[in-house]
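*Asks:* Structure of the sequence below:
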Amino acid sequence: DSIQTMWSPAIEAAPGTVSQVRVASQELIHFAKNNDAPLVLVGHVTKDGQIAGPRVLEHMVDTVVYFEGDRGDQFRILRAIKNRFGPAHEMGVFEMQGAGLMEVQNPSALFLEGREADVPGAAVFAGIEGTRPVLVEIQALAAPSSLATPRRAVVGWDANRLSMVLAVLEARGGLSFAGRDVFLNVAGGLRINEPAADLAVAAALISSLSSKPIARDTIVYGELSLSGAVRPVAQNSVRLKEAEKLGFKSAYAPKPGKGEVSKNVALREIEDLAALIAVLGVTASVD
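*Replies:* Sure, this is the predicted structure:
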């Protein structure tokens, strides 16, 4: 079943306790290293997606890997959280087929499959998962609310970061989301933790609020500060090359470093929130 249900007679404790998990894991790890054999420990997870029980187990093993995905999705994401022998936060995407789980060679094309054209509230974010560039669509909807406290629903992103972006849009951009329910979704079931998604989320929200779609062949990325300025992000060239490979022609992003440009992707430098609002053709009086 899982490591939390294993029991060792070496100590008198119930299965799942800190001492039992530590002893059972240590015996298995000792056996694996003495026999030069690979060992995979399966653990229960909580509703938040974290390993259940004591965190001592994560410190004992060499690699911690999470298998993510909703029941309704045909795709599963394998994400390395800890790795003593290589880079962490690497990601693999797998699809359930007749022969079992098969690796998806181009996750960006998969996440962007079936994208509708000229739909307000959609922005393509060029992100980095570990060392791999991934393009994913961020969908936003700002709809009039009949509730005294409008709803804020998020799937695939940090809810606190959405609140921050909304506050910056109102305070620095002059856009009002009061009296509107805001829904944000990362298409494909991927969860984004990178701050560089701020600008793409802001662009999707502005697009939904103004009912003006973002050009289909445009990617957006950049970190948004509380002052409304757009901070630079790492690995610009990797993001732009991935976008070029998938046929994108332009990018709204912060100023890149030397040598981090693409000849086939026109980069529109976004210095602050006002520049983003202007390039999207929106006025600050939208309500």
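
*Asks:* Please make it C-alpha for all contacts and neighbour counts, starting now.
*Replies:* Will do.

*Asks:* all strands for this structure, in order.
*Replies:* Assignment of strands within the chain using DSSP state E yields the ranges 63-68, 75-83, 91-97, 100-103, 122-129, 132-144, 152-155, 180-186, 218-220, 223-224, 230-231, 250-253, 266-269.

*Asks:* So for Ala167, which of those sits nearest?
*Replies:* Among these, the nearest to Ala167 by C-alpha to C-alpha is strand 223-224 (11.3 Å).

*Asks:* excluding its backbone neighbours, what's nearest the residue nearest the centre of the chain?
*Replies:* Residue closest to the average C-alpha location in the chain (C-alpha atoms, centre = their mean): Ile192, at 1.0 Å. In space, and not counting its chain neighbours, Ile192 is closest to Trp157: 5.5 Å by C-alpha to C-alpha, 6 or more residues apart in numbering.

*Asks:* And Val124, by the same measure?
*Replies:* Glu137 (4.4 Å).

*Asks:* Contacts only, for the one you found.
*Replies:* 111-112, 122-125, 186-187 (C-alpha atoms under 8 Å, 6 or more residues apart in numbering).

*Asks:* structure for this one too, so we can compare:
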Amino acid sequence: MAKRKTKFICQECGYESPKWMGKCPGCSQWNKMVEEVEVTGAARRGAFTHSQGSTILTKPTPITSIETVNEPRILTELNEFNRVLGGGVVKGSLVLIGGDPGIGKSTLLLQVSSQLANKGHLVLYISGEESLRQTKLRAERLHIASNNLFVYSETNLEEINRTIDSINPSFVIIDSIQTVFHPDVTSAPGSVSQVRECTAELMRIGKTKGIAIFIVGHVTKEGSIAGPRLLEHMVDTVLYFEGERHHTYRILRSVKNRFGSTNEMGIFEMKEFGLEEVENPSEIFLEERSRGAAGSTVVASMEGTRPILVEIQALVSPTSFGNPRRMATGVDHNRVPLLMAVLEKRVGMLLANQDAYLKVAGGVKLDEPAIDLAIAVSIASSFRDKPTRTTDCIIGEVGLTGEVRRVSRIEQRVQEAAKMGFERIILPANNLGGWTGPKGVQLIGVTSVSEALRAALGE
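*Replies:* The predicted structure is shown next:
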């Protein structure tokens, strides 16, 4: 009997080595190398191979002679879900959805499955974590019942493949990819080899048969999808389902999309009978805003193609430690000391002995430079203990020399602020040319942080 060949694979990044190493050279993580048997045979079939083993023959073709078919996207009844996908579900696409346990991934996909089934599409929901009765109980709670929705409890990928061949569905949901295993791969389900081979096989199934496949992925304690980073590169779309388990609002965020924008965000609210979309997220994020409180400002941030108004709160207080504390939630924590340095150097505020705490209300994460000016005004408002006007919206990027730089899509931001009832918009002066603002809204152009503080705080 021939000796089985083994190798050590990093469970974090997929790096392979013939011998064990304590530190992975690929991702520099410790104690992530696990011994696995080398994959051979059927599990190593080439890309785009039929389940029976016959390979689709292709040859180099001039790009001008390739015919394309513009197939319409399939829309669900959740407009927020359609928005994040880039306008609907694409046939033959492979979509990966990750999120914390209990956040509502299975609920979201079961609702989407029911909506697609009600439109006449054949949907196969494969659960590797729940039995058929458990899935049925979840469906009854969500008032889901359709003859076009098939539920299947299986983890063997070959059995799943045979079932797909037999019923020929238009959509397949795999919940979750960490529970599915390929019998030709000897490692345990959820390992790097299993996740990689199973995802590759599902990709072949979806591309060759034109089936849209959704797969659920578990996340690690750091918040990234469990398994090798290669998993996110293989699929067409990567979505993250975020939110606090103790709050009702959920955020579906796109981080990769071959068929649309990578910055789209959808807002949902978890209720007794499932998830409901939030059509006006700006109203939700501002409904509990304190009136007349120092350290609170509103900024119009772009999430993909949608402007969203969110509240930025700052608290500045004298420190009792040798080194002042700088903490931030919802924004890059390195942005707070940078903007505080600008305020100290360019405006003259003595912030070196002050603790600073910054938070974006509502659990939203903002990462665009257009929120810089709102953060700076919030910090100055808390430090001076002077509240800003409740009808002010502040937009702008701040440079290290204290200048306020132009931002993109200013018309959409101003229109959203005007729709929510804001009367004054403090924005970069370079953004004022070439367009006119809405009636009843005063546009105040500023060129520096000092001008912005004078306009917002009267300094």
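
*Asks:* TM-score them against each other, please.
*Replies:* After superposition, the two chains reach a TM-score of 0.93 (TM-score structural alignment, normalised by the length of the first structure), with 283 aligned residues with a C-alpha RMSD of 1.6 Å.

*Asks:* picking that back up, map the residue nearest to Ile192 of the first structure onto the second structure.
*Replies:* Taking TM-score structural alignment, Trp157 of the first structure has Val331 as its aligned residue in the second structure.

*Asks:* neighbours of its match, just the number please.
*Replies:* 20 (other C-alpha atoms under 10 Å).

*Asks:* now the one 10 residues further on
*Replies:* Burial of Ala341 of the second structure, expressed as a neighbour count using other C-alpha under 10 Å, amounts to 19.

*Asks:* Give me the distance between the aligned residue in the first structure for it and Ser176 of the first structure.
*Replies:* Taking TM-score structural alignment, the alignment pairs Ala341 of the second structure with Ala167 from the first structure. Distance check for Ala167 of the first structure against Ser176 of the first structure: by C-alpha to C-alpha, to the nearest Å, it reads 9 Å.

*Asks:* same check, this time on Arg152 of the first structure
*Replies:* Distance from Arg152 of the first structure to Ser176 of the first structure, by C-alpha to C-alpha: 14 Å.

*Asks:* what does Leu205 of the first structure give?
*Replies:* Using C-alpha to C-alpha, we find Leu205 of the first structure at a distance of 11 Å from Ser176 of the first structure.

*Asks:* go on, Thr63 of the first structure?
*Replies:* With C-alpha to C-alpha as the criterion, Thr63 of the first structure and Ser176 of the first structure are 45 Å apart.

*Asks:* again, but for Gln50 of the first structure
*Replies:* Distance, Gln50 of the first structure to Ser176 of the first structure, using C-alpha to C-alpha: 36 Å.

*Asks:* ok, and the closest non-adjacent residue to the aligned residue in the second structure for Leu280 of the first structure?
*Replies:* Superposed on the second structure with TM-score structural alignment, Leu280 of the first structure falls opposite Ala456. Leaving out its chain neighbours, the residue that sits closest to Ala456 of the second structure by C-alpha to C-alpha, 6+ apart is Thr388, at 5.9 Å.

*Asks:* Aligned counterpart of the one you found in the first structure, please.
*Replies:* Correspondence of Thr388 of the second structure to the first structure, assessed by TM-score structural alignment: Ile214.

*Asks:* Then Ser224 of the second structure?
*Replies:* In the first structure, Ser224 of the second structure lands on Gln50 (TM-score structural alignment).

*Asks:* now do Ala200 of the second structure
*Replies:* Applying TM-score structural alignment, one finds that Ala200 of the second structure aligns to Gln26 in the first structure.

*Asks:* Can you report how many residues neighbour that match?
*Replies:* Counted by other C-alpha under 10 Å, the residues lying close to Gln26 of the first structure total 15.

*Asks:* Who are the contact partners of it?
*Replies:* By C-alpha under 8 Å, 6+ apart, the contact list for Gln26 of the first structure reads Met60.

*Asks:* what's the spacing between it and Gln4 of the first structure?
*Replies:* 13 Å.

*Asks:* Can you find which helix in the first structure contains the most residues?
*Replies:* helix 18-34 (DSSP state H).

*Asks:* Give me the mean distance between that one and the second structure.
*Replies:* Compared with the second structure after the fit, helix 18-34 of the first structure shows a mean deviation of 1.9 Å (mean C-alpha distance after the TM-score superposition for the first structure).
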